[in-house]
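*Asks:* Mind looking at a prediction? Sequence and model below.
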Amino acid sequence: MSSFVRQIDFALDWVEVEAGRAIYRQGDKSDCTYIVLSGRLRSVVRKGNGKKRLAGECGRGDLVGMVETLTHQARATTVHAIRDSELAKLPARALTAIKRRYPQVVTRLIHLLGEKILGSLQQGPVRGVAVGLQHPYSSSSTDINVLSP
């Protein structure tokens, strides 16, 4: 195993989340990305008037909170477990190390994000809270499942 893979392995934290518990809340600092290993998560947006709107759901293999972490933006949604879930927590600095060492990974992620954003504009909300991308001039969010084509 390469030293780089060992470093990433050591950087990951394994997180178990009980159903009903929040992973993070809207407005929180985004300091990591989560990878869903098992279970199911739901993303909710709280509007200015206090009402909540379902933004999406994600499951095994989905990335959660990546765009916010990459762009150093506050969390756009509240994400909570709707089933007992197991996650891998990838700190922002580990994601930065991957970006620097393997820029082709970032290129692929941008490609997948672009496809999902364009697809969601045509179809409405998509499955996967994955990155919780919110357009700065809009009150609605576009949710993206990064790992599913």
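*Replies:* In hand now; what should we look at?
*Asks:* drop to CA atoms for contacts and neighbour counts, all remaining ones
*Replies:* Will do.
*Asks:* Tell me which residues touch residue 103, please.
*Replies:* Contacts of residue 103 were listed using C-alpha atoms under 8 Å, 6 or more residues apart in numbering, and none were found.
*Asks:* What separation do you get for it and residue 109?
*Replies:* Separation of residue 103 from residue 109 (C-alpha to C-alpha, to the nearest Å): 10 Å.
*Asks:* The structure to be compared is supplied as follows:
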Amino acid sequence: MGSIFTKLTAWRRSEPITSPPSVGEAPATAEGKDQEPPMKNRYQRRKSVSAERYDPEADEDEGDQRVVHPKSDEQRKRLSEAVKNILIFRSLDIEQMQEVIDAMFEKKTQPNEHVIDQGDDGDNFYVIDSGTYDIYVDDNLVGAYENQGSFGELALMYNMPRAATIIATSAGSIWAMDRHTFRRIVLKNAFNKRKMYENLLETVPMLKTLEPYERMNVADALISKTYEDGTQIIKQGDTADCMYFVESGEVRITVKNDSNDEKEVNRIKTGGYLGELALLTHKPRAASAYAVGTTKCAVLDVQAFERLLGPCMDVMKRNIDEYEEQLAQVFGSKVEITDLR
């Protein structure tokens, strides 16, 4: 699976559930709390007997009926707020996120209720809406969630037993998604998107110097954004925080001269890229970019850019001369510029 899952697994194992990764903040620690061993759930689930990982490439269930649990407007609002920062939903687009919201169902929790028990089969993935929940591993209190977070994904991804026990310590509400729907929406969509981005990146000349596994890491870091016709993607003079790969559509590049007249200097088509040189030079954007028709771009933020594209830096720097020649053709003389984008 993608690095999103590898990193998540490594996090869970290296920091045994002491903080919810999906919200980026550590939960309350167990310090100062009575560490009473949790009572077993009276609705004991059967133990897992398999550790087979889910393989989305081998999953051919394309015709599955969409799961929809009816919700009020108030419930949809609360759920949308609860899932917006969940790590494993990061690669989903707007339509897929709506499918996630449709597929989840609400469960009210009461104090001392076991949500999941260590060693049991995984049946659902959970997102916390409200309430506090203690985390036990081998009957030891190791952390807590407070009004946010998610848990239960590893058992569904790898068909492994639950790694911890989660017990409600207050009245609260959680959202659940069943195993089959979780795999179909989250895992398979993430897999398909990764393959799509890998195919896109293979067509980018700049990335020819990358090894296949390096392109795979870049694909996992991309976030898709859609721009309507005429929408400004980059503004000349702004601070650079990302670069763009054009998935579909076209991007028009313009530069303002000393008279503040804006002239088109280039067009970037599907498979092209823009915005990288400002990240290289650490200077403001030297051009603007606009969508031509509905345009979809895969966005790579500056942190991922610096971490993943080191082998491509020399190629990108050589492109600066080409951009200066383009400006000379437009404005009639050589223009000193270190970043056309």
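*Replies:* Okay, I see it. Keep in mind it's a predicted model, so treat the numbers as computed, not measured.
*Asks:* Counterpart of residue 95 of the first structure over in the second structure?
*Replies:* Per TM-score structural alignment, the equivalent position to residue 95 of the first structure in the second structure is residue 305.
*Asks:* Can you tell me what sits against whichever strand or helix holds its match?
*Replies:* Using DSSP states H and E, the element containing residue 305 of the second structure is helix 302-308. Outside helix 302-308 of the second structure, the residues that touch it by C-alpha under 8 Å, 6+ apart are 214, 217-218, 221, 240-243, 279.
*Asks:* re earlier: number of residues surrounding the match of residue 95 of the first structure?
*Replies:* 19 (other C-alpha atoms under 10 Å).
*Asks:* do the same with residue 86 of the first structure
*Replies:* The burial count for residue 86 of the first structure: 20, using other C-alpha under 10 Å.
*Asks:* for residue 62 of the first structure, same thing?
*Replies:* As a burial measure, residue 62 of the first structure scores 26 neighbours (other C-alpha under 10 Å).
*Asks:* What residue in the second structure is paired with it?
*Replies:* Checking TM-score structural alignment: residue 62 of the first structure goes with residue 272.
*Asks:* nearest residue to residue 80 of the second structure other than its sequence neighbours?
*Replies:* residue 101 (7.1 Å; C-alpha to C-alpha, 6 or more residues apart in numbering).
*Asks:* all strands of the stretch 101-250 of the second structure, in order?
*Replies:* For the stretch 101-250 of the second structure, strands defined by DSSP state E, counting those that start in this stretch occupy the ranges 105-109, 114-116, 124-130, 132-137, 140-146, 150-151, 165-168, 172-178, 223-227, 232-234, 242-256.
*Asks:* What residues in the first structure pair up with the fifth one?
*Replies:* Just to be clear, that refers to strand 140-146 of the second structure. Going by TM-score structural alignment: strand 140-146 of the second structure matches no residues.
*Asks:* Going by contacts, tell me the helices and strands next to that strand.
*Replies:* If contacts are counted by 3 or more C-alpha pairs under 8 Å, 6 or more residues apart in numbering; DSSP states H and E, strand 140-146 of the second structure sits against strand 132-137.
*Asks:* Centre-most residue in the first structure?
*Replies:* residue 64 (1.7 Å; C-alpha atoms, centre = their mean).
*Asks:* right, and that residue touches residue 34 too?
*Replies:* Yes. Between residue 64 of the first structure and residue 34 there is a contact at 4.9 Å, judged by C-alpha atoms under 8 Å.
*Asks:* and the contacts of helix 302-308 of the second structure, which of them are in helices?
*Replies:* 214, 217-218, 221, 279 (DSSP state H).
*Asks:* Provide the count of other residues in contact range of the aligned partner of residue 44 of the first structure in the second structure.
*Replies:* Residue correspondence to the second structure (TM-score structural alignment): residue 44 of the first structure is matched to residue 254. Using other C-alpha under 10 Å, residue 254 of the second structure has 24 other residues around it.
*Asks:* From residue 146 of the second structure, how far out is residue 254 of the second structure?
*Replies:* Counting by C-alpha to C-alpha, the gap from residue 254 of the second structure to residue 146 of the second structure is 48 Å.
*Asks:* cool, residue 292 of the second structure as well?
*Replies:* From residue 292 of the second structure to residue 146 of the second structure the distance is 45 Å (C-alpha to C-alpha).
*Asks:* cool, and residue 200 of the second structure?
*Replies:* On the measure of C-alpha to C-alpha, residue 200 of the second structure and residue 146 of the second structure end up 40 Å apart.
*Asks:* Ok, residue 215 of the second structure next?
*Replies:* 37 Å.
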